[in-house]
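K.L.:
okay, structure incoming, though there's no sequence with it:
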């Protein structure tokens, strides 16, 4: 197999693992904390609201936005590791 194809496969595999993990975290926070574990979480409060309710209404949105930033950071590191990062010296085609 050609080296660049093997590098591309490893890059894609790492990318899929990363996206899968981030989607699992998002699922656990939005569905798990907001629905499945709501009753258990309701024994705690955050800002005067029961924690299960807070996750269902706002917490999952905050976690989603945080996961976007984590994805960008992690993807930049992955791009750099496999040599797919943008060269800052080259002009950007917009």
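P.N.:
Here it is on my side, so go on. Predicted model, so just to flag it, every value in this text is computed and none were measured.
K.L.:
going forward, measure contacts and count neighbours with C-alpha atoms only.
P.N.:
OK.
K.L.:
the strands in this protein, which residues?
P.N.:
For the chain, the strands defined by DSSP state E cover 45-46, 49-50.
K.L.:
quick one, which of these is packed in tightest?
P.N.:
Across those, averaging neighbours per residue (mean count of other C-alpha atoms under 10 Å) puts strand 49-50 on top, at a mean of 14.
K.L.:
which residues sit against that strand?
P.N.:
41, 42, 43, 44 (C-alpha atoms under 8 Å, 6 or more residues apart in numbering).
K.L.:
count the residues that sit near the third one.
P.N.:
In terms of burial, residue 43 registers 10 neighbours under the definition other C-alpha atoms under 10 Å.
K.L.:
check it against this one:
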């Protein structure tokens, strides 16, 4: 049976992995779509605006807000899995 310390190491490893994945998604959307791929995306229009411009101005913000909710959901599942109680 794993000790409490081993369980907490696994918990934090999974937590950090989740954070890194979510930050990677945000980086890809904000930097990749908003800067690197802006020119090809500008050929597509969204709500009257070029898609590259939209990602640079709004898309990364919307993505960040969605990722916050995804993080909360994943952490609640992780807390249940590792039986972490609020104190």
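P.N.:
Perfect, thanks for sending it. The structure presented is a predicted model; accordingly, all values stated were derived computationally and were not measured.
K.L.:
on that earlier part again, quick one: closest of the strands of structure 1 to residue 63 of structure 1.
P.N.:
Between residue 63 of structure 1 and those, the tightest spacing by C-alpha to C-alpha is seen for strand 45-46, at 15.1 Å.
K.L.:
that closest one against structure 2, how far on average?
P.N.:
After superposition onto structure 2, strand 45-46 of structure 1 sits on average 0.7 Å from its aligned residues (mean C-alpha distance after the TM-score superposition for structure 1).
K.L.:
start and end residues in structure 2 for that strand, please.
P.N.:
Under TM-score structural alignment, strand 45-46 of structure 1 corresponds to residues 45-46 of structure 2.
K.L.:
before we move on, back to that, of the contacts of strand 49-50 of structure 1, buried ones?
P.N.:
Buried members of these, counted by 16 or more other C-alpha atoms under 10 Å: 41, 42.
K.L.:
residue 24 of structure 1: which of the contacts of strand 49-50 of structure 1 is nearest?
P.N.:
residue 41 (19.2 Å).
K.L.:
wait, doesn't that closest one sit right on residue 33?
P.N.:
Yes: counting by C-alpha atoms under 8 Å, residue 41 of structure 1 does reach residue 33; the two are 7.4 Å apart.
K.L.:
shared neighbours of those two, anything?
P.N.:
Joint contacts of residue 41 of structure 1 and residue 33 (C-alpha under 8 Å, 6+ apart) are residue 52.
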